[in-house]
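Student: okay, here's the prediction I keep looking at, along with the sequence it came from:
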Amino acid sequence: MESTFVIKVNAIIESNLEDEKFGVNELADACHLSRSQLHRKLGELTGKSTTQYIREYRLEKALKMLKNNEATASEIAYKVGFNSPTYFNSSFSKYFGYTPGEYRVRSSLETESEVENTETPSKISKSKILTFSIVGLLVVLGVIFWQSSTTIEPETLDPIEVIATPTNDNVSIMVSVFKNLSSDPQNQYFADGIREDIISQLSKLEGVIIKSDQLPKSNLNVGSSNQSNPIKIEVDYVLNGSVQKFEDDIKVNIQLFDSNTNSLVWTSGFENKFEDIFELEKEISRQIASELDLVLGPDEIQRLEKTPTDNIEAYNLYLQGKYKMFQFKQPDFDEAIQLFYECINMDPNFALGYVGLSEWVLYNFFPNVPEAEFLRAREYINKALSIDENISDAQRVLGVISMEYEWNWNKAETAFKKALELDSNNLYAYINYAKFLRSIKGDFDSALYYLEESLKRNPVSYHAYVLSAETYFMKKDYDTAIKLAEKVLDSSDLGSWKMWAYWIQFLAYAEIGEDDKAVDLLTKSWELGIDSSYNIAPMKEAYKKSGIDGVFQFIVDLDTKNALLARNYQNAYLIAQKLAYLGKFEDAMQWIEKAYERKNSDLYQIKNDPLFNKMHNYKPFLDLLDKMGLGGYPIPIKP
């Protein structure tokens, strides 16, 4: 017998049955309960989540309407509160075991009592098991591997602790790295690609904040970590996944956890052919949206339905190329460019392939992209945008090219803003725009805001933490700069991020006159590298002889020597920095001019780089700023 509370809930849902916007929040308000209180109470009484209960109530009502021939399947979809007949058909089929159309065929052949039996999902599944068993006997030898894993076992997370987020208007989802359960470990690129596509799909939904990227290569565990000093991430939900690819068959398993209740909200498996991968990804995204009680508007549905290419093999090559490129190892890097070329040869209108090519050029020739290569990168990104101007990453890369190489500031800012408008979860669009704001506009507070927005979506982004520390250093808030850099040193196992963090601390302690501490931190930084460790003893000797200026001069001499190696003047900007700090303006200008001639990708930062502060009244320096379109400095008002 149903409890009084369940009867009340049913009556409320019934009175709002056709309202597609009626969901968990509305039901909680009608019951005068909080969302979590409703979830717990309904779970105790029915064993179902609130979202599941509402959806299944709608589906049971739909079945009765079909049984009574009250309307067509599409009309019934809207009558029971589904905003898409396609999604209604999918949900109906998953719950009952057949589509609404198949039900009508069945009902014409079965007796009324048999029809009534079909209303119990568990009984339906038994008939399905028989059918699948017969088919399975015919193909059992070919699918033993395919059936090897249907669930995902959550792992203990190290070193991240997921905690519930305070209530707000947005829904935040942490998407962990998807496991590759294929027998071939090289298929990790495919698991990563599906995860990125699902993130991209979910990012198109209003009110959703995706937290992802740079995460440990494991699923996330909801609840407390056993680590002594974990990074704490506030999030509403955690999405775990695994992917199997066997020949042309794809299988994806998804788990959705509620961090507020430490409970599994929903789990489901999805199977499809490789040629239908985009449909599979869209179906996963729609079901996640449904579980989170997100109402999809017409624009959001249209964005979800969009596919990047009709050529599946071109898409596969693109995923492989992107995966290889971001390994940042030369053999993989060399292979990536060939994969991108093959990708656009298969589909010359595949915009993302050109985005990949453009980024590859910028990474490969950093920090001094030769003019011919820079023009090639620009040509690729313009081609991508001519195919589809509404790709967030294409706009972001356009912004990077405009900022770092063209020095077209208006074009860069427009592109970064467009990238964020198209995808409010584009992590590196936030980072790139923050770099623009602090370096071109000198707007440190706005830059910190965008870095914070990036960290909301990627709480373990060492890049964003280091840039935040550097921005506080630019603001002359040395204590905060030191503390933020320390956060990276405590958390990161990556030597490159630690060296950068140590460098910021070195500069900060040098500015506040704690030179011994500064040299100690520089020593720790150089101990992280085999080559740099050889320079520790002579650096300390220079410090002993000439103080902190001796250290800067030692670094200048070292960088000058390195600049004569294969990539001439690759350190031109960095050498100019130290010379400016030492007050050697003429020498600094020589290296600045070399950086200018070579279009050094760091040169855009020069106006608001604190190491050049002493040159603010030096005319050749001001002329260079004018030549770059950066302008001069405001004249201080005398009291």
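Tutor: Ah, there it is. Residues are numbered from 1 along each chain as shown.
Student: only C-alpha atoms for contact and neighbour calcs from this point on.
Tutor: OK.
Student: now for residue 329, how many residues are close by?
Tutor: Other residues within reach of residue 329, judged by other C-alpha atoms under 10 Å, total 10.
Student: okay, now the one to match up with it:
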Amino acid sequence: MSKTTSTSDFLQKAKALVLEHLSDEQFGVSELAQATNMSRSNLLRKIKKETQLSASQFIRNIRLEKGKELLEATESTISEISYDVGFGNTSYFIKCFRELYGVPPGEIRKQPTEVAEEVIASETTLAAETPKKQGFFSKHTNKIIIAATLVVIVLIVFFWKETKADSPKPTSVQKSIAVLPFKNMSSDSTNYYFVNGLMEASLNNLQKIEELRVISRTSVEKYRNTTKTISEIAEELNVNYIIEGSGQKIENEVLLNIQLIDVTSDTPIWAAQYKHELDDIFSLQNNVAKKITTAIQVTVTPSELAQIEKKPTENLEAYDYYLRGLQPLQTQTREDLLKAISLFKKAVELDSKFALAYAKLALAYFYLDIYKQEKQYTNELNENADKALLHDPKSAESLIAKALYYMNNQEFNLAVPHLEKALEYNPNSAAVVLILSNLYARAIPNTKKYLKYALKGEQLNIQANDSIGKSFIYLHLGDALIQSGFVEEADKYMELSLAQNPNNPYVPYLQIFIKYAQHKSMQKTTEQLIAEWKKDTLRTDLLQEIGKMYYFQEDYENAHYYYKKYNALLDNAEIDIFPHENLKIAISYEKVGAKEAAKKYLDKYVAYCKKDVSLYKSASLAILHLYEGNKEAAIEQYKIFATKDHFQYWIVLFMEKDPLLKSLQSHPAYIETMQKIKDRFWENHQETKKMLQENGLL
């Protein structure tokens, strides 16, 4: 047998094994290696040699190819197909699909020639919207991940399609429940949206109860067609109770079968069959929620009960349009978003006080603008958010809609109270927690609050995700921990992140700086950053850090070399990131004689300082004053900064590494002022530690 034939047989066998375990999202590289009786390293090498793909890419592409076949041959929804082919998260399926095929899944159902013509005719447009991968970052990805990293990525994945409320630690004392996807008993597939609506209404009502931990719809959707037992599902979701249901709509009647299962005994503790008139649908939903809370003995406060009993609308036709709009909203393709908007508009035309429909309209407009530097739908987003708040100011959805407007408008401080209030009305909202953690990470920096919400986000989200999702959640938490000075804890979460996804490119990057906090070797850190950058020379984040390390070491030739590469990528992408680093860039250019470029970046830094309203403004001004030779003004700004709270650990580690501070070391107040800044940080660190321990978060 020839080598080529042998290789072909191997790949065919590997593909057959992946297809055999297609719906099992846990079937990854290790499982494939075991199934082929190969070591993991041998499998990786063999697949790489024969396909030029990593093993994880090889598996993922097989899943995506099958997903494409199902899209073309079946009427299943994108959400259903994503779980059928082993993606635990619909948004991640859509993202990977677009990367492989250049179009979102929803476009595949157009006529093939139509799609081909679109791709050919609008290659430039598609490249702007969904770029082909260029190393780790493409031109567009730089814009999204770096320029819009404050909130956008988190919102894409989690907002109103939240991952489940869960903790990596057993929480058997807390009452927890999962509502499995209801089955459509009708032979009419057009009733699918209605049965989904019954399931989602039951889930939403339960999520309003603080004493009850409720798993989100996204997390349970993967069990729609599962063969797993109730016990197996409960163990995976770490819940005490499971709800199963089936339903259908026949003309003006609703039929619903539902049962509540105690997983400890694997037996139903409550079951009911309902046959109601359609105009009694809301009382049916409320009755189900009350029966369940009574059966599991959960305390429902009066305010929570009021939220549960509140009717979204009195107009059943409007409610029907609303339910029809939810599915296209979830897929997030432009075509489907416009379809969802049309359906939600019909809902509010029939009921002009339908707050929930206005909130979903706001969300749809937000998604339409999500990747655009020039926003087109800000007014529509704001108008619908305002109408949602006007008609239901105590709705979490209304509050989040308004928060989205403020974030879209860069008014982050105004978004926070709306998000915090939304969390009061929906304490199981992982989305709100994650949005808040991201806001406090960058937009309105506060390391204490960032860590608080990052830890809560991990508890709410971790078991809901596939390995890639889990890896990024652990990474997010590790970042929050190191920013607050918890070095050992951050290192632990980096290892957990790598264990979930060894190919997560951000983990080694952050690990380098966590290790620096331990060994304090600038040279070693520089060498490690360069080694990481060589894996993907288009990574602007690494280039900027390498330039900075050489700047700290006063190696301006090398600093200029890497800063020049960094700026070339930014110019090509037409973005300006890390503006607070522009003075270091200006000085590096100046030192090698590039006077004109130096002035360009100095002017940018001065403009940045004028606009800066963050807690770091005084520190930024201090270093500018030092550059200008004004030591007194500099020390005064550092004294101001010494009064600030919850700034990042990086300040303590790197502030005095800046060569400009050498000129300030002879100032009588220098040592005392620097020590006050460090003392302030460690006081905040201890305060944060105490808060986390008291709340069981550390």
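Tutor: Structure's in. What do you need? Computed from a predicted structure; not experimentally measured.
Student: sec struct for residue 269 of the first structure, please.
Tutor: strand (DSSP: H, G, I helix; E, B strand; the rest coil).
Student: that one: neighbour count?
Tutor: Residues within reach of residue 269 of the first structure, counting by other C-alpha under 10 Å, total 15.
Student: got it, and residue 469 of the second structure?
Tutor: Neighbours around residue 469 of the second structure, by other C-alpha under 10 Å: 21.
Student: quickly note the distance from it to residue 476 of the second structure.
Tutor: In this view, residue 469 of the second structure and residue 476 of the second structure are 11 Å apart by C-alpha to C-alpha, to the nearest Å.
Student: ok, residue 533 of the second structure next?
Tutor: Look at residue 533 of the second structure and residue 476 of the second structure: by C-alpha to C-alpha, they are 21 Å apart.
Student: give me the more crowded residue out of these two.
Tutor: Legend: neighbour count by other C-alpha under 10 Å for residue 533 of the second structure and residue 476, higher for residue 476 (27 against 19).
Student: thought residue 208 of the second structure was touching residue 423?
Tutor: No: contact criterion C-alpha atoms under 8 Å: residue 208 of the second structure and residue 423 do not qualify, at 9.6 Å.
Student: which of these two has more neighbours?
Tutor: Neighbour count, other C-alpha under 10 Å: between residue 208 of the second structure and residue 423, residue 208 has more, with 25 against 21.
Student: overlap of the contact sets of residue 469 and residue 476 of the second structure?
Tutor: Shared contacts of residue 469 of the second structure and residue 476, defined by C-alpha atoms under 8 Å, 6 or more residues apart in numbering, are absent.
Student: gap between the aligned residue in the first structure for residue 451 of the second structure and residue 213 of the first structure?
Tutor: Alignment note (TM-score structural alignment): residue 451 of the second structure maps to residue 448 of the first structure. Residue 448 of the first structure sits 20 Å away from residue 213 of the first structure, taking C-alpha to C-alpha as the criterion.
Student: between its first and last residues, how far does stretch 290-307 of the second structure reach?
Tutor: Note: stretch 290-307 of the second structure ends 12 Å apart using C-alpha to C-alpha.
Student: same check, this time on stretch 173-191 of the second structure
Tutor: Start-to-end span of stretch 173-191 of the second structure (C-alpha to C-alpha) is 38 Å.
Student: which SSE is the match of residue 451 of the second structure in?
Tutor: For residue 448 of the first structure, the enclosing helix or strand under DSSP states H and E is helix 444-457.
Student: distance from the chain centre to that helix, please.
Tutor: Mean-position distance between helix 444-457 of the first structure and its chain equals 15 Å (C-alpha atoms, centre = their mean, to the nearest Å).
Student: returning to that earlier point: more neighbours: residue 448 and residue 213 of the first structure, which one.
Tutor: Each of residue 448 of the first structure and residue 213 has its neighbours counted (other C-alpha under 10 Å); residue 448 has more, 22 against 17.
Student: list the contacts for the closest residue to that one other than its chain neighbours?
Tutor: The shortest distance from residue 448 of the first structure to any non-neighbouring residue, by C-alpha to C-alpha, 6 or more residues apart in numbering, is to residue 468 (6.2 Å). Neighbouring residues of residue 468 of the first structure by C-alpha under 8 Å, 6+ apart: 448, 451, 481, 484.
Student: what's the burial count for the second one?
Tutor: Counted with other C-alpha under 10 Å, the burial measure for residue 451 of the first structure works out to 28 neighbours.
Student: again with the one 10 residues further on
Tutor: The local packing of residue 461 of the first structure (other C-alpha under 10 Å) involves 20 other residues.
Student: what do you get for residue 291 of the second structure?
Tutor: Neighbours of residue 291 of the second structure (other C-alpha under 10 Å): 15.
Student: so how far is residue 270 of the first structure from the counterpart of it in the first structure?
Tutor: In the first structure, the residue paired with residue 291 of the second structure is residue 287, using TM-score structural alignment. To residue 270 of the first structure, residue 287 of the first structure is 11 Å away according to C-alpha to C-alpha.
Student: what number of residues lie near the counterpart of residue 360 of the first structure in the second structure?
Tutor: In the second structure, the residue matched to residue 360 of the first structure (TM-score structural alignment) is residue 364. Using other C-alpha under 10 Å, residue 364 of the second structure has 27 other residues around it.
Student: thanks a lot, see you next time.
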